[in-house]
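# This is the structure alone, sequence omitted:
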């Protein structure tokens, strides 16, 4: 560069430096209105002339951030955990990490959820009642009424959106279960994915459950590519490690920026998967059975002041067998299943404890508000009366004879099974309350533990708080802690009012009266209404009804209302309906008023096979009978071509190479599904019926190298759902083999397994190969044709 140009640059720099020493600071930015989000983009507010000499000093405007002193927020939500499960709330499963956290803070013993997965998560993130945001059911069973369509609207911004707009970093790890399943494809839309709901980073799964050893995961909006996992891999550990890494990376770069970390592991939802060493810690601990478990747990709860001294143990619900009525073999299986579940619980406690320890060790660790919700509902009864190796037996409307349970006893808790314990244990996990998950008319479904810790703000020293609260109160609590108002408008959309109240008043006031005075509950026709210490309940249906042969009610209006005074009856043990008919009538009227207010009408009944298969929901596949996919396509089951209950044909256009093998197409996993693959030079089709029967049809001869199209054609028997048929394998139209499939699944193979082309992601459909078993030849196109 010529020397005179260098001199000109130097002169310009010196002139700017001189100007900077003379100019006064730019005027302060105007006060922020944080009720309207996003906050306005700050602009330079000084004087601007034609040249720098006539202008104020250049200065980048300050960008809006979080209020001064706003805490970091860690929100943990466990899955399918009963009130009497953890040692923190009197249970027999040691949870030392949660115990330590509670000793630094407070335990709430009258905290409530909705009684089911998706609804609780929607209310947790928005501060609105679940029907108000379309989440009256789980996403996989959404229906077309506003309160049940699972389509959370822009008028109920999540707490992640609010905090991100106010200068927080936001991330989510784990189970979302709030994206409508028909939107879970590469075509989107993505506004109801975590990254569309205010989370800057997401790593986890979208459906109701996934294998803990072979999970189907997403990073932001992309499926996580199958990678070799360590031999000791477990999803809870993976989520914890990634959450810790995210926080540490953030704080290393921006130590003063607060964060919102939402951690929602799959534990302890089925499948009950845990490392063997954690399971074996509990060997022999549950041989006395569920009736004795409840008795001993209530004793501990009274001793530790978790429940009032006069709390009564509620009787065993109809359909749950007495432990002493079981055979020795049944007791052995049931006890082992509980050992597996206990190991699962203890393991996730350890992993979540690692995260809490990591955030507490940071320089601003004491200014970190931890809200630890111990379950999105009570213990789950989806294992039936004796437990199951595969919970999808129930989801397909079938009964499990459980004859094979004993033969597979040593495999329980491993990747091999989608195991779930008997519903006697679900009831026991909810001690001292009646019923279990999906029966929100009663406390066993909706009373969950809550631990809150914030060392810089309060030191609870393990105290118990007994104010009535609900999951809709979490968002208002976070907002008050951060010094933020509930927004009136977000991204130009007027917001629905919050349904909850902040719990912060109870942090320092142990005896403060409850500020959450009224709350309704409704799931699948089961309903309740709380008001000022009273609870009116109406049970419509429970899973045990299915197994006991009780004729289910078909009309949700045909329910019997009960009445309880929870101020004097902590466990909901004494029905006062006959004594207080006027109060009961008033409570029922209040229930219907709340339902109308929150968009929860009409009350719907029990889910059907049609609900499970999604035939009434929006779909990219409805009305189509022909599909074509490239190699590498991965779609959630509900968004792939549904081969259930009909004839179909699959054609794969291939170019084989020496030794070509791998999956051409697969759907489902260990719980059920099908796979068309090449192995040993031969073509194979496997239909996995609930992991009970594996129907395999294989070509007898090695495939010719010049073959161009490999096909599988299924001729369905017809005559109803779940029938059998004949499967034929072909190469360029020439029959290779034929075989019968006696039974097919009518509703679902899995919740988070996928339809895969050129691989089998997640868990493998067949034991003949290890996932992902990518096809090593060339797969140009995979076509599926559905017959009438």
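Ah, there it is. As the structure is a prediction and not an experimental result, all values here were calculated from the model.

# going forward, measure contacts and count neighbours with C-alpha atoms only.
Noted.

# a strand runs through residue 652, doesn't it?
Yes: judged by DSSP: H, G, I helix; E, B strand; the rest coil, residue 652 forms part of a strand.

# ok, second structure coming up, stack it against the first:
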């Protein structure tokens, strides 16, 4: 089927974890000249909203329905069995690439997907909920919540692939994704110049880990020495000057949970400043790379007939680095706090391949100016207000203008369908479709003063709630985003706040006490919307929901797993080994002269474990998120010949974080024993895989070279749950 005559190409760009007040285009401190050029030649939306978290925004963005309506009320790693939270996008809500592909468009995505249920990210599939199963012709990127920018776990369509070069050769994921997107668009244009295309460029930047190429480090040194409180004042003043926020908009005060900059110590400032400088460098590099993609379209003559929608963040800036920031972001997410000293001791490594850095809460809050709070907090605009820039010279004449109508990520799909002259489908592949819940924004293109057509929108994320209706917003916040486990209190007892958003852009003046009837009206509306869109039951758990044991698994009901050499599996498709008795058995042949290499590993430099041969010795290494490391080695070298090497792990208890005794065997002979005093509480990794016979990603301990392939013969490795 051919696309309607005159259909534009569509380029949908999505960044990650960028606050409203980060980029210079919208008044922030990080120079973004390429975003600025797009804004100067298009329209900037200053009241555009996301869901406050990544998987949910991405699902809503491509489905045109609310995130709970498409089973994505939270990130896929936290999915549960309730309809709004399964992580399974239903067939009754066909995604934009499917609709466009069925109507003559070539379709591809590059970057972060994060919308496939974890158990299905494996060589066994099923693949119908991967990007290529949901409408994209091509996919190059990663399938989980984050990626190491120097050692990413990549897929081409459904097949794992290695990066084309190494960090030493200059590799960085954002640059790789841009290269792939440029090549794809040019190939489509060369093969069929009349065929429109849809490219979804969904880079991981600037999500943690905040990794920066070596030649981009340094330009922001000293730029933030005034601290986060002053930075918000500077950003607020600049936003007013640019007209990005209405005259009279108030700068919201610092929450009492976040320390004042003046209260920080000299050592704290040293760390906090370097982490923020690195974060800014990451954003500046990202702007450059997106600019390279836009420039390629201009060079090919395709830019003017390309509808570009550039969503600057899938939520606000992230506070997941904790109050002190962190050198190892995974540790923070797992509830393991490294302490300031761990970052001071390695401050010069921040941004490089041996780090997984994340800014402290204060800087995340500053990047969300003028709003309250951050990512995860769906009750306040710091979590849900992101800039949107739209450029389409062939579709509208506006240049350098702003739009202030209230809109949401679910409005992008109907906007694109209207621009492409395509109706909303009622049936796709014989399956009746749920109505699209978004409204097209195209009415704003040439009508800057048009009344907003989005009059109501609910918000909910891990217990934080909000409801916008006719210029008013009621909201209720529960907990703080950096507290990942064991929050105190009752979610239903948290107070509600009330704001007249039409007159109070930044949620600065709480009117709950003055207008209790209005507040109750909106609270009732929230629960009505929540019932309609599968938001209920409300669930405020965080770390507890990250446990892979909560979800269906390929491993359910099995106690023995035999894996061949050179297998890679994400953690969600592997047996749950945490605080559980288990055995690794590797059938190997060791040649004369010995062998070395990895037998089995899960995770890497920032948390994980591995069983390997090195220097002739059998070694089991356990990395507790860099906080502690435990190593058990054989007493003597393993002799040549056919042998079964075993590691027996006996947990002290079935409690999260329990210690264990590890014993090593060659056939039936005990060759080593030692202790793991403390273990990872709920998962091992967010972005690396279980590898057999080699080690991809990062090493579990930095004393062997990657890929550390086993140099003897490895028939298989068997994991037994005892």
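Noted; the coordinates are in hand. Quantities reported herein were computed from a predicted structural model and do not represent experimental measurements.

# if I've got this straight, residue 37 of structure 2 is in a helix?
Yes: under three-state DSSP, residue 37 of structure 2 sits within a helix.

# Now check structure 2 for the residue matching residue 500 of structure 1.
In structure 2, the residue equivalent to residue 500 of structure 1 is residue 438, according to TM-score structural alignment.

# in structure 1, what residues pair with stretch 294-303 of structure 2?
Using TM-score structural alignment, stretch 294-303 of structure 2 pairs with 356-365 in structure 1.

# For the residue most central in space within structure 2, which residues are in contact?
The geometric centre of structure 2, computed from its C-alpha atoms, lies nearest to residue 145 (C-alpha atoms, centre = their mean), at 4.0 Å. Contacts for residue 145 of structure 2 (C-alpha atoms under 8 Å, 6 or more residues apart in numbering) come out as 54-55, 75, 112-114, 686-687.

# Restricted to helices, list these.
Mapping those onto helices (DSSP state H) picks out 54-55.

# Include neighbour count and distance to residue 192 of structure 2 when you put the contacts of residue 145 of structure 2 into a markdown table, please.
Putting those into a markdown table (neighbours: other C-alpha atoms under 10 Å; distance: C-alpha to C-alpha, whole Å) gives the following:
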| residue | neighbour count | distance to residue 192 of structure 2 |
| --- | --- | --- |
| 54 | 29 | 34 |
| 55 | 26 | 33 |
| 75 | 25 | 38 |
| 112 | 29 | 27 |
| 113 | 25 | 27 |
| 114 | 23 | 31 |
| 686 | 20 | 39 |
| 687 | 22 | 37 |
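
# out of the contacts of residue 145 of structure 2, which one sits closest to residue 422 of structure 2?
residue 113 (24.9 Å; C-alpha to C-alpha).

# State the distance from the equivalent of the closest one over in structure 1 to residue 198 of structure 1.
Mapped onto structure 1 by TM-score structural alignment, residue 113 of structure 2 lines up with residue 176. Using C-alpha to C-alpha, to the nearest Å, residue 176 of structure 1 is found at 13 Å from residue 198 of structure 1.

# Show me the common contact partners of the two, please.
By C-alpha under 8 Å, 6+ apart, no residue touches both residue 176 of structure 1 and residue 198.

# Residue 77 of structure 1 and residue 374 touch, don't they?
Yes: contact between residue 77 of structure 1 and residue 374 holds when scored by C-alpha atoms under 8 Å: they sit 6.2 Å apart.

# contacts for the match of stretch 294-303 of structure 2?
In this structure, residues lying in contact with stretch 356-365 of structure 1 by C-alpha under 8 Å, 6+ apart are 244, 247, 366, 368.

# List the buried residues for that stretch?
Across stretch 356-365 of structure 1, burial judged by 16 or more other C-alpha atoms under 10 Å covers 356, 358-360, 362, 364-365.
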